[in-house]
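> structure for this input, please:
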Amino acid sequence: MWRARLFDFLLFFSALAIAVHTRSLDVEVNLYIKALFLFWAFSTLYHRLRVVKKTGNTTVDYGISYSLSFGIFAGPLGLLIFETIYRFTVYINRKRTKTADPEEFWDTFYNIGSFSLAYSAAYYLYNLLIPFFETLPFGFWILLFLLVFVTSFLIDTFLITVFYMLGDVKTFGDAYDFYKSRSLTDMGKTALTNGLLLLFIHQAEWGTLFALFLLNYLVSLSFYSKSQSIQDKYERDKFEQMAYTDYLTGINNRAFMDKKMTELSQTEEYIGVVVADIDKFKSINDNYNHSVGDQVIRHFANQLKSYLNVNDNLFRSGGEEFTLFLRNRNYVQCVDLVERILRGVENSTVEVEFGSETVPISYTSSFGLYFYKISEQVPLEKGYIVADQLLLESKQDGRNRLTAVNGCNNAGKPVLVKN
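From the prediction side, this is the model:
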């Protein structure tokens, strides 16, 4: 930590030395104060739209910077004054809102030093290269993009050095990934914004300068709000998925099954409701352990899932009990599918970890199938109860079998099938 802190102050005092060496501002004091206030106000306003990323123990803020145009306009001394006022404004605001990191005060000196150094370098490069680039078509804009690229590289290098000292960057690959995270689109946006600011400030077009700042802020605010909405939706969907997903098997749980039953009960579709479970599952837990039992349950869930299509639904409705909703099929197709599942489970073997060995386990399963047309008189909840009773009959009749009932045959009477 002390090496990183020493590096922070090295950057700060290097920037201070360069600023003191210049001795004076590049512009008149009155003009500088107007520009300073405008850049400070909008930089502070824009700071709330930053993107925050945690890298190891360090928090990194990403956002558009106006320091390039201000540094070229005011020179190293004017730039250092701006960065000092702006960065300490950010620090005070974070302390006020209790969002400051424990080392925020000392990190402020790093921010002042690194940005002042990088954009002071841009100031000298601009004055050195602008006579040549002015002779080229779009030379001014090419130079601005080049300066954004150079300053981005310098700032990233400073950060990587700090991360290396803190142990958050360990290899060249880590450093390369950090450099690669820069977006050319974002650099182009920074170059365009700072180029326009520089043109308007040199011409003292204060109204246009204010309008550009405001436009940039409003556009950024719109994108920020949209990205927040997308992030909020993603998090809601993620939490909903977690609430409706069985932790062991990764398929939908009983809560989602109840939700789906409520939805489907509003329809009048033909459906095959299947309730299935693993035969003599308790003996698997007793002869091995619950970890082995969990592996068998996962295997059974995957077996069931492998036979279904996108229109079907599969739920873990109990410990080793699963429920299937077979849709867009007739009764014969439902019976045929469940029979194939039953034989597939019977002929399969699951390799489980038990002790220090891999043990093959074979098991069977039983099924109850009730096929009918959903109606107000017989909603899906009742269809599930009938299928569950049919499963019980399969168990009583010797297990490893299917008991199925067609609740809507042509004669209007139930047809019982036992396999």
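> contacts and neighbour counts: CA atoms only from here.
OK.
> apart from its chain neighbours, what residue comes closest to Thr59?
The shortest distance from Thr59 to any non-neighbouring residue, by CA to CA, 6 or more residues apart in numbering, is to Lys53 (5.9 Å).
> to compare with the earlier structure, here is another sequence to fold:
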Amino acid sequence: MLQAKLFDISLFLVAILVAFFSKGILIENTTFIRTLLVYWVFSILYYHLRVVTRKNNTSIDYGISYSISFALFTGPIGLLLFETVYRFSVFFYKKWTKTADPDELSHTFYNIGSFVLSNSIAYYLFQNLYPFAQSIPFGFYILIFVLVTLSQTLTGIFLSLVLLILKDIKTIREASKFVFETISFLDIWKSAITNGLLFVFLLEGNWEVVIMVFILNYIVSTSFYSKAQSIQDKNERDKFEQMAYTDFLTGVSNRALMNKRMKELNESDEYIGIVVADIDNFKKINDTYNHVVGDLAIKHFADSLKQVVDTNDYLFRSGGEEFTIFLRNKSYEQCIATIEKVKEGFANNLFEVEFESKQIKIPYTASFGLYYFKTNDTITMEKAYISADHLLLDSKQLGKNKLSAKIA
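Take a look at the predicted model:
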């Protein structure tokens, strides 16, 4: 979008103006080049440790930044040179690996402008507040913490403005929420301590310790990144597994998970009531109204069954309008009472739905088959399910809206 690109360029130009109105590079050229090379090398090394998220159509990179210590040591114009070298290195790397976004150049200008502007503001505040901070215990690190917090907040604000322009964020309230979500006080403390130490050792000219701080931080960051990646991978696996085992119409478990649970429960050595249930005269609902109403009837049936199952019980959609329940840790009488409660609820409850621009109430009933047995005994879950299914057919033949039950 043109407006977003204009904002990126404007931010970049403002950052250039702020930098060039500063006192210039604060250190001699040889030291500056050495500092630039060290920061560039380790920033490139740390690049793969960034966390990439998406906000609708916009990709967002999160990672530790060393810009504030560089700004404090070299000044805003030194920071501008560093950010330009580093960000364009990333730009050409993405182009080379074919991972660049279509607007990657615009994003590069945005990153330079955003980091230079936010950390230049931190630099000017440091110059004015440091004399007061010296009189406070740990005043230097408290000041660095405040400046890092400010810098990250400003960066979040700049990013939220871009998202507002792109309409990935709709309201100011949503933008404010996004800014607060980007702030992590654990990351701020880590960044504040790291940048504070780097600045102190740079002032002392202790390059061996500067490099050791970078290396130590890289090792710690790699460890945290590996753990975070493992958690993310597990969450994604769990999400895909949940999707694979969930019926999307009703939100209950599907036949695939039912088969899996059967194998597990075969070894459980417990009493189970297998219930197979379906809607009576379901084809008539589809023929009288339409399949959308039929789907809503199935969802209503599933929601009604959810109300009576306990946390230890299992509910599955085992066919079109057919559902299967594994009632666990209950006596035979308790299983009977549970299903009778459901059956009576259907007899007294009407299913309300919109049809042809009118709200109508549709009555329906359901039939049930219950087979109660002990697992790991003389019959498997698979055979018990077939017995429950046959009992369901008995209920249909008895006139529907019935429960047929048997105990092994």
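> list the contacts for the residue nearest to Thr59 of the first structure?
Lys53 of the first structure is in contact with Thr59, Val60, Asp61, Tyr62, counting by CA atoms under 8 Å, 6 or more residues apart in numbering.
> now do the SS call for the aligned partner of it in the second structure.
Applying TM-score structural alignment, one finds that Lys53 of the first structure aligns to Thr53 in the second structure. Reduced to three states with DSSP: H, G, I helix; E, B strand; the rest coil, the structure at Thr53 of the second structure is strand.
> could you check how far Thr53 of the second structure is from Ile60 of the second structure?
Separation of Thr53 of the second structure from Ile60 of the second structure (CA to CA, to the nearest Å) stands at 5 Å.
> the stretch 151-300 of the second structure: strands as residue ranges?
In order along the chain, the stretch 151-300 of the second structure carries the following strands (DSSP state E, counting those that start in this stretch): 271-279.
> surely Thr153 of the second structure and Glu181 touch.
No - at 10.1 Å, Thr153 of the second structure does not count as touching Glu181 under the criterion of CA atoms under 8 Å.
> which one's more surrounded, those two?
Taking other CA atoms under 10 Å, Thr153 of the second structure and Glu181 do not tie; Thr153 has more neighbours (17 against 10).
> what's the distance between that one and Trp40 of the second structure?
Distance, Thr153 of the second structure to Trp40 of the second structure, using CA to CA: 24 Å.
> with Ile77 of the second structure instead?
Summarising the geometry, the distance separating Ile77 of the second structure from Trp40 of the second structure, computed by CA to CA, is 16 Å.
> neighbour count: those two, which is higher?
Between Ile77 of the second structure and Trp40, counted using other CA under 10 Å, Ile77 has the larger neighbour count: 24 against 18.
> quick check: closest non-adjacent residue to that one.
Nearest non-adjacent residue to Ile77 of the second structure (CA to CA, 6+ apart): Ala19, at 4.5 Å.
> for Asp389 of the second structure, same thing?
Leaving aside its sequence neighbours, Asp389 of the second structure sits nearest to Val276 (CA to CA, 6+ apart; 5.8 Å).
> next up, the contacts around that neighbour.
Glu322, Phe323, Thr324, Ile325, Phe368, Gly369, Leu370, Tyr385, Ala388, Asp389, Leu392.
> could you identify the most distant pair in these?
By the measure CA to CA, the contacts of Val276 of the second structure have their two most distant members at Glu322 and Leu370, which lie 13.6 Å apart.
> the more surrounded of those two?
Using other CA under 10 Å as the criterion, Glu322 of the second structure and Leu370 rank with Leu370 on top: 32 against 18.
> pretty sure that one sits against Ala408.
No - under the criterion of CA under 8 Å, Leu370 of the second structure is not in contact with Ala408, lying 10.8 Å apart.
> how many neighbours does Tyr66 of the second structure have?
Applying the criterion other CA under 10 Å, we find 20 residues in the vicinity of Tyr66 of the second structure.
> cool, Ile374 of the first structure as well?
Burial measure for Ile374 of the first structure: 20 neighbouring residues, criterion other CA under 10 Å.
> contacting residues around it?
With contacts defined as CA under 8 Å, 6+ apart, the neighbours of Ile374 of the first structure are Leu264, Ser265, Thr267, Glu268, Glu269, Tyr270, Ile271, Leu380.
> give me the mean deviation of the longest helix anywhere in the second structure from the first structure.
Ranked by residue count under DSSP state H, the longest helix found in the second structure is helix 207-244. Once fitted to the first structure, helix 207-244 of the second structure is off its aligned match by 1.4 Å on average (mean CA distance after the TM-score superposition for the first structure).
> quick one: that helix to strand 51-55, angle?
50 degrees (axes from the mean of the first three to the mean of the last three CA atoms, to 10 degrees).
> how far away is the residue nearest to Thr171 of the second structure when sequence neighbours are not counted from Val41 of the second structure?
For Thr171 of the second structure, the nearest residue in space outside its immediate sequence neighbours is Leu164; the separation is 7.4 Å by CA to CA, 6+ apart. Distance of Leu164 of the second structure to Val41 of the second structure, given as CA to CA: 34 Å.
> so between those two, which is more surrounded?
A side-by-side neighbour count of Leu164 of the second structure and Val41, using other CA under 10 Å, places Leu164 first with 17 against 12.
> residue contacts, that one?
Listed by CA under 8 Å, 6+ apart, the contact set of Leu164 of the second structure reads Lys170, Thr171, Ala175.
> report the buried members of those residues.
Buried positions within the contacts of Leu164 of the second structure, assessed by neighbour count (16 or more other CA atoms under 10 Å), are Ala175.
> what is the nearest of the contacts of Leu164 of the second structure to Tyr47 of the second structure?
Ala175 (26.5 Å).
> need the contact list for the equivalent of that closest one over in the first structure.
Correspondence of Ala175 of the second structure to the first structure, assessed by TM-score structural alignment: Ala175. Under the criterion of CA under 8 Å, 6+ apart, the contact partners of Ala175 of the first structure comprise Ile160, Val169.
> which element is Ile81 of the first structure on?
Per DSSP states H and E: Ile81 of the first structure is located in helix 67-96.
> any chance of the contacts of Leu164 of the second structure in a markdown table, with distance to Ser89 of the second structure too?
As requested, these are exported to a markdown table (distance: CA to CA, whole Å):
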| residue | distance to Ser89 of the second structure |
| --- | --- |
| Lys170 | 33 |
| Thr171 | 35 |
| Ala175 | 30 |
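> circling back to that earlier point, by neighbours, which of the contacts of Ile374 of the first structure wins?
Within the contacts of Ile374 of the first structure, Leu380 tops the neighbour count with 26 neighbours, counted by other CA under 10 Å.
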